[in-house]
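# Need coordinates for the following:
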Amino acid sequence: MSSLDDIAGSARAGTLYGIGVGPGDVRYLTLRAAGLVRSVDVVAYFAKRGLEGNARRIVTPLIDMGRHELRLEYPLTEEVPVADISYRTQIADFYRRAADSISAHLRDGRSVGLLAEGDPFFYGSFMHMWRRLERDHPVEVVPGVTGMSGCWTRANAPITWGDDILSVLPGTLAEDVLADRLARCDAAVIMKVGRNLPKVKRAIASAGLLARALYVERGTMEDQRVVPLAECDWERGPYFSMILIPGQGRAL
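As a prediction, this is how the structure comes out:
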């Protein structure tokens, strides 16, 4: 009988792995993801200044002392608006330098596992590394359980029924745009809530969906919170918060 390590497979020299580590609970990693976290030469991860980095925190039980780690620290978070040219300049330069650091390891024949919260190809910083490196280095992307999937599961909220169409919207959109899109959807997930919570709540109410909306904070993590959005009276949520609007299609 094959061992779990045989099933998961090991890392190949000089290869970049985008490893989806799921929504927060380490038990939701795939076998492939867990195997690579344990076998890559370098464990790389993004983090905000002064913080551990959530992707790194998730895989802590899988990392032995002494592992070679590459911390990629964002130069800024919310100090500068995303639309500001200064933000775009600084973050583009950061991604270039991060890609150069990863590339150096790959050229030296080391495998690099870049951790990604949720799924690497879904609103993830990994995509910026993939775009810069996939032409010059072997890359394997390991899918992960998305944050929204973890949230609707923990909220006990089936998100789509029958022919429901799911819309995924960023809370950074203008209030009128959010309200218009929500008014035309069957089911919705609103991400990037954070400081946008009051605006998003108003847009949902304007679309007539407030009674169906659920606020989920840190889904699958130890300190998760799930409450009806109508009961949320605070001004902002943490980075790991989203709003679910389950569909109401035909349930057989």
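
# drop to CA atoms for contacts and neighbour counts, all remaining ones
OK.

# For the protein, which segments count as strands?
Per DSSP state E, the chain carries strands over the ranges 16-20, 42-47, 68-73, 112-116, 139-142, 166-170, 187-191, 214-217, 225-228, 241-245.

# I'd like these laid out as JSON lines, including mean neighbour count and distance to Trp152.
Below are the strands of the chain laid out as JSON lines (neighbours: other Cα atoms under 10 Å; distance: least, Cα to Cα, whole Å):
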{"stretch": "strand 16-20", "mean neighbour count": "29", "distance to Trp152": "18"}
{"stretch": "strand 42-47", "mean neighbour count": "22", "distance to Trp152": "25"}
{"stretch": "strand 68-73", "mean neighbour count": "17", "distance to Trp152": "30"}
{"stretch": "strand 112-116", "mean neighbour count": "30", "distance to Trp152": "20"}
{"stretch": "strand 139-142", "mean neighbour count": "18", "distance to Trp152": "22"}
{"stretch": "strand 166-170", "mean neighbour count": "16", "distance to Trp152": "13"}
{"stretch": "strand 187-191", "mean neighbour count": "22", "distance to Trp152": "9"}
{"stretch": "strand 214-217", "mean neighbour count": "24", "distance to Trp152": "8"}
{"stretch": "strand 225-228", "mean neighbour count": "16", "distance to Trp152": "10"}
{"stretch": "strand 241-245", "mean neighbour count": "27", "distance to Trp152": "7"}
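
# one more to put side by side:
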Amino acid sequence: MSGTLYGLGLGPGDPELLTLKAHRLISQAKVIAYPAPDSGESFARSIVAGYIPEGVREIPIVIPMRSERFPAQEVYDAAAEDIASVLETGQDVIVLCEGDPFFYGSFMYLFSRLADRFPTEVVPGVSSLGAVTAAAGLPLIARDEVLTVLPATLPAPELEAQVRKSNAVAIMKLGRQFAKVRSLLEGLGLADRAVFVSHASLPEQMACPLAEAPETAPYFSMVVVPGRDAHV
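Next up, the predicted model:
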């Protein structure tokens, strides 16, 4: 019998936002895999470092930090085979994933490669969107309003078209796209409702009106424009 593949959502970064189920699985784990940069520590691993038992086998999934389009398919192909070789022995594998595994989560790329071959369980986590609105102290949508979640990496015309037809908007993956997003929202007259949040739930968290945001934004940041009914 093969082992089970677990995709664990770890939440946005604060270890106290880890679910009880994720904590239990990590504390009992024999094999743990996680995304890691090619230099520096893994953010996913750092969230739960205090809960990882001694002697656990670790499988870092090294993602090169460069500007090419992600995911790097060959990285996930290789990682999937490494994990499959463990599952075939009957051992479970815990895969750590920042935020929620299926909300822009890296685990989805392993899921697509392995879920049809091995028993798989996904453990949801607090998403970055939930953490951002909590950090901002900001209700996002109410009643019949529609929320649109957009990656800032969309071409400017497509991003603008999506924002124009939305009641409320969350724009993720800011990084180098921040100036484009800020200019777009200003041009649409939405900047006065927009809130900027970076590093939600972490000690360096920042939450402020878009007009007061810094000139540059880290990748782990978001701009939200709440629906008008959310304040009524």
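
# Can you give me the TM-score here?
Overlay of the two chains. TM-score (TM-score structural alignment, normalised by the length of the second structure): 0.95; 232 aligned residues with a Cα RMSD of 1.7 Å.

# who wins for proximity to Asp93 of the first structure among the strands of the first structure?
Minimum separation from Asp93 of the first structure across these (Cα to Cα) falls at strand 68-73, 12.3 Å.

# Pipe the strands of the first structure into CSV and attach distance to Ala33 of the first structure per row.
Putting the strands of the first structure into CSV (distance: least, Cα to Cα, whole Å) gives the following:
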stretch, distance to Ala33 of the first structure
strand 16-20, 6
strand 42-47, 12
strand 68-73, 16
strand 112-116, 9
strand 139-142, 6
strand 166-170, 25
strand 187-191, 24
strand 214-217, 24
strand 225-228, 27
strand 241-245, 24
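
# Out of those strands, which gets nearest to Ile58 of the first structure?
Using Cα to Cα, those put strand 112-116 closest to Ile58 of the first structure, at 9.6 Å.

# in the second structure, what residues pair with that closest one?
Counting by TM-score structural alignment, strand 112-116 of the first structure pairs with residues 93-97 of the second structure.

# with the first structure superposed, average distance for that stretch?
Here the mean offset of stretch 93-97 of the second structure against the first structure after fitting is 0.6 Å, by mean Cα distance after the TM-score superposition for the first structure.

# chain center to that stretch, what's the gap?
14 Å (Cα atoms, centre = their mean, to the nearest Å).

# Contacts for it next, please.
In this structure, residues lying in contact with stretch 93-97 of the second structure by Cα atoms under 8 Å, 6 or more residues apart in numbering are 3-10, 25-26, 29-35, 44-45, 83, 86-87, 105-107.

# longest single helix anywhere in the second structure?
helix 73-87 (DSSP state H).

# If you count contacts, what does it end up packed against?
strand 57-63, strand 93-97, helix 107-114 (3 or more Cα pairs under 8 Å, 6 or more residues apart in numbering; DSSP states H and E).

# so what's Ala207 of the second structure up against?
Taking Cα under 8 Å, 6+ apart, one finds Ala135, Ala136, Val195, Phe196, Val197, Ser198 in contact with Ala207 of the second structure.

# From Val149 of the second structure, how far off is it?
Going from Ala207 of the second structure to Val149 of the second structure by Cα to Cα, to the nearest Å gives 19 Å.

# With Leu140 of the second structure instead?
12 Å.

# One more: His199 of the second structure?
18 Å.

# Name the nearest residue to the most centrally placed residue in the second structure, sequence neighbours excluded.
Geometric centre of the second structure, nearest residue: Gly99, 4.3 Å, by Cα atoms, centre = their mean. In this structure, Gly99 of the second structure finds its nearest non-sequential neighbour in Gly11, 3.9 Å apart by Cα to Cα, 6 or more residues apart in numbering.

# That neighbour maps to what in the first structure?
In the first structure, Gly11 of the second structure lands on Gly22 (TM-score structural alignment).

# was I right about that match contacting Leu31?
No - applying Cα atoms under 8 Å as the test, Gly22 of the first structure and Leu31 come out as separate, 12.0 Å apart.

# Give me the residues contacting the longest helix of the second structure.
By Cα under 8 Å, 6+ apart, helix 73-87 of the second structure touches 2-5, 33, 61-63, 92-93, 109-110, 113-114, 118.

# Next, the mean deviation of that helix compared to the first structure.
Mean deviation for helix 73-87 of the second structure: 0.6 Å (mean Cα distance after the TM-score superposition for the first structure).

# Now do Ile39 of the second structure against Ile63 of the second structure, distance only.
You called it Ile, but residue 39 of the second structure is Ser. From Ser39 of the second structure over to Ile63 of the second structure (counting by Cα to Cα), the distance is 9 Å.

# same question but for Glu121 of the second structure, I mixed them up
Glu121 of the second structure is 23 Å from Ile63 of the second structure, by Cα to Cα.

# what's the neighbour count on the closest residue to Phe102 of the second structure other than its chain neighbours?
Distance criterion Cα to Cα, 6+ apart; nearest residue to Phe102 of the second structure, sequence neighbours excluded, is Met108 at 6.0 Å. The tally of other residues near Met108 of the second structure (other Cα atoms under 10 Å) stands at 18.
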